[in-house]
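[1] What follows is a protein structure lacking sequence information:
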């Protein structure tokens, strides 16, 4: 069965780029445009991995991550933050709240597939 990745970003362009890269690497993609929609998607079908934006309307990435970990535990699914927020405080906060990895926008296929290989998705 194919691995699944939930791509959570309020940018349709970012979701489309991530989808193209992931699907070309054999990963099934689910999309959500904010944290609340992502949490609902996880309740329907828990993905293997979440590619998570930080700044979104309704529920931001950090609030989603905290809710996800509270509801589903500390390890699953794997969460990779994907954001323009690149200062150490943001990275540390993400990791302390249960993210496994962190990548910067803009990303390309090599960056994304490299990180996903590190966390065991590819």
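    In hand now; what should we look at? All values derive from a computational prediction rather than experimental measurement.
[2] Could you use CA atoms for every contact and neighbour count after this?
    Noted.
[3] Helices of the protein, residue ranges please.
    Shown for the chain, the helices assigned by DSSP state H span residues 12-24, 35-44, 61-72, 88-96, 109-118.
[4] In contact with the residue nearest the centre of the chain, which residues are there?
    When the chain is reduced to its mean C-alpha position, the nearest residue by Cα atoms, centre = their mean turns out to be residue 51, at 1.6 Å. Each residue near residue 51 by Cα atoms under 8 Å, 6 or more residues apart in numbering is listed here: 5-8, 79-82.
[5] let's see it at 6 Å
    Applying Cα atoms under 6 Å, 6 or more residues apart in numbering, one finds that residue 51 lies in contact with 7, 80-81.
[6] For residue 100, see how far away it is.
    When distance is defined by Cα to Cα, to the nearest Å, residue 51 is 11 Å away from residue 100.
[7] Check it against this one:
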């Protein structure tokens, strides 16, 4: 079974993403900020991380950089999931190591297509 770590400071977004991912047969873990997510990835890397941009403690971009610097053996695919839709944001996310980008709000079809693009679905 594929695994996904949903990283978002919103419980509602985590719940919606969990529901969608579980219908796609993913094992789902959650983190409320980037620091919690980094600890989770270092303990047991998921196949993919669904990552929010704006969070307290550690932002999505800071998490992405820290993950890259961590030397984690199996680097998960990272799909940024955010309301930030400017090309500069998208470019910065990809340059920092994100594999794909999905806009909030998203549905199962959109998320599934992004996961297929990164080779996970």
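    That came through fine. Predicted, not measured: the structure shown is a model, and the values here were computed from it.
[8] re the thing from before, who wins for proximity to residue 55 of structure 1 among the helices of structure 1?
    Nearest of these to residue 55 of structure 1, taken as Cα to Cα: helix 61-72 at 6.4 Å.
[9] Next, the angle helix 35-44 makes with that closest one.
    20 degrees (axes from the mean of the first three to the mean of the last three Cα atoms, to 10 degrees).
[10] Distance from the chain centre to helix 61-72 of structure 1, please.
    How far helix 61-72 of structure 1 lies from its chain's middle: 12 Å, per Cα atoms, centre = their mean, to the nearest Å.
[11] Other residues contacting that helix?
    35, 53-54.
[12] Can you tell me which of the residues you listed is nearest residue 22 of structure 1?
    Taking Cα to Cα as the measure, residue 22 of structure 1 sits nearest to residue 53 out of those, at 16.0 Å.
[13] I'd say the closest one and residue 11 touch.
    No. The pair residue 53 of structure 1 and residue 11 fails to qualify as a contact (Cα atoms under 6 Å) at a distance of 9.2 Å.
[14] For these two, work out which one has more neighbours and name it.
    Neighbour tally, residue 53 of structure 1 and residue 11, criterion other Cα atoms under 10 Å: the higher count belongs to residue 53, 28 against 13.
[15] show me the contacts for that one.
    So residue 53 of structure 1 contacts 8-9, 61, 81-83 (Cα under 6 Å, 6+ apart).
[16] need those residues in CSV with distance to residue 107 of structure 1 and neighbour count, can you?
    Shown next, in CSV, are those (distance: Cα to Cα, whole Å; neighbours: other Cα atoms under 10 Å):
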residue, distance to residue 107 of structure 1, neighbour count
8, 15, 31
9, 14, 28
61, 18, 26
81, 12, 25
82, 8, 25
83, 9, 21
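[17] Since that was my last question, I'll sign off now.
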